[in-house]
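Quick one, structure for this:
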Amino acid sequence: MKYETKVTSIGGMVQENIEVGQLLILFNEDIQDTDLREIAVCHTVDTLKEDIIVGDVLTIAGKKFDVTSVGNVALKTLKDLGHCTIKFDGDTKSNLPGEIHVKGIIPDVKIGDIISFE
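The predicted structure follows:
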């Protein structure tokens, strides 16, 4: 397991991000900025044990998604802040440096769900 964490809160704007942008924004639960908490799925703090690469698998609540691209800053922000933007569009090129793209339809995320990369 490269990274594994548990959802602890879901911001009020997360559903809008899903509907409009096909994305989930993740942050560690210790993020203090209330505006960021409003747009994010917050989760327990974990250590990124190994770089996430194309071909890895993201699992959310038991549903699996193939990683298709990783932005050049996504791993640093995931390590430092538990932050990345997961786009569910299957793109093979990240448009923004903090994005991780996966193939599939965004699952219904709930508090207590496990999010992992392997």
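
drop to CA atoms for contacts and neighbour counts, all remaining ones
Will do.

Distance check, the closest residue to residue 46 other than its chain neighbours against residue 31.
Nearest in space to residue 46, with sequence neighbours left out and distances taken as CA to CA, 6 or more residues apart in numbering, is residue 5 at 6.1 Å. Between residue 5 and residue 31 the computed distance is 15 Å (CA to CA, to the nearest Å).

The two: who's more crowded?
When neighbours are counted by other CA atoms under 10 Å, residue 5 comes out ahead of the other of residue 5 and residue 31, with 20 against 14.

The more buried one: which element?
With secondary structure defined by DSSP states H and E, residue 5 is part of strand 3-10.

Now the element after that strand, going C-ward?
Following strand 3-10 in sequence, per DSSP H and E, is helix 14-21.

in that following helix, what's buried?
For helix 14-21, a neighbour-count test (16 or more other CA atoms under 10 Å) marks 14, 15, 18 as buried.

can you pull the buried residues of the strand holding residue 5?
The neighbour-count criterion (16+ other CA under 10 Å) identifies 3, 4, 5, 6, 7, 8, 9, 10 as the buried residues of strand 3-10.

thought the second one was touching residue 82?
No. Because the distance of 10.6 Å does not satisfy CA atoms under 8 Å, residue 4 is recorded as not touching residue 82.

To compare with the earlier structure, here is another sequence to fold:
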Amino acid sequence: MLKYETKINTIGPSVSDFLGEKMLILFGENAPAELAEFCLLIDVNDVNGEIQPGDILQIGEKAYKITAVGDAVKKNLTSLGHITLKFDGSQTPELPGSLYLEDAEIGEVQTGDKIQVLTK
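Predicted structure coming up:
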């Protein structure tokens, strides 16, 4: 089941600064300029249902297992499109606006890639 879908419209020039920390930051097109350069700018869309550990986040062709979900992820995605993706395998959500994913290499992202949250 598809719980969420958006697409990457713009890749900020400084997105790679956070790859070493295993992070990607999503933000809707209305991101403040000083933040936009660090973000993947996306369409703001609704989330269907609840995003849960065990769901799959897919970016382009690459899929990652969700390991923990911050309390504010759904609200922030639907209102601002703004969450942080952390690829560190955390089982406990430390920050409310973060979605935690398996500890994996972050695949290359490209403008036009779809971002989806799917239930197995």
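
on that earlier part again, return the residue of the second structure aligned against the residue nearest to residue 46 of the first structure.
Under the alignment by TM-score structural alignment, residue 5 of the first structure pairs with residue 6 in the second structure.

From what I see, its match and residue 42 are in contact.
Yes. Applying CA under 8 Å, one finds residue 6 of the second structure in contact with residue 42, separated by 6.4 Å.

so who does residue 73 of the first structure touch?
97, 98, 99 (CA atoms under 8 Å, 6 or more residues apart in numbering).

before we move on, the earlier item: any chance of the buried residues of helix 14-21 of the first structure in TSV, plus distance to residue 49 of the first structure?
TSV is the format used below for the buried residues of helix 14-21 of the first structure (distance: CA to CA, whole Å):
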residue	distance to residue 49 of the first structure
14	27
15	30
18	28
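
Hmm, residue 14 and residue 38 of the second structure touching each other?
Yes. When contacts are counted by CA under 8 Å, residue 38 of the second structure is listed as touching residue 14 (4.8 Å).

quick one, which of those two is more surrounded?
More neighbours surround residue 38 than the other of residue 38 of the second structure and residue 14, with 20 against 14 (other CA under 10 Å).

and that one, how far is that from residue 53 of the second structure?
Noted for residue 38 of the second structure: a distance of 26 Å to residue 53 of the second structure, by CA to CA.

can you check residue 76 of the second structure too?
18 Å.

With residue 40 of the second structure instead?
As it turns out, when the distance is counted by CA to CA, residue 40 of the second structure lies 23 Å from residue 53 of the second structure.

what about these two, which has more around it?
When neighbours are counted by other CA under 10 Å, residue 40 of the second structure and residue 53 differ, and residue 40 comes out ahead with 27 against 16.

residues near residue 96 of the first structure, how many?
Burial measure for residue 96 of the first structure: 13 neighbouring residues, criterion other CA under 10 Å.

roughly how far apart are it and residue 60 of the first structure?
The gap separating residue 96 of the first structure from residue 60 of the first structure is 22 Å, by CA to CA.

List the contacts of the nearest residue to residue 112 of the first structure once chain neighbours are set aside.
Residue nearest to residue 112 of the first structure in three dimensions, not counting chain neighbours: residue 7, with 5.1 Å by CA to CA, 6+ apart. With contact taken as CA under 8 Å, 6+ apart, residue 7 of the first structure is in contact with 41, 42, 43, 44, 110, 111, 112, 113, 114, 115.
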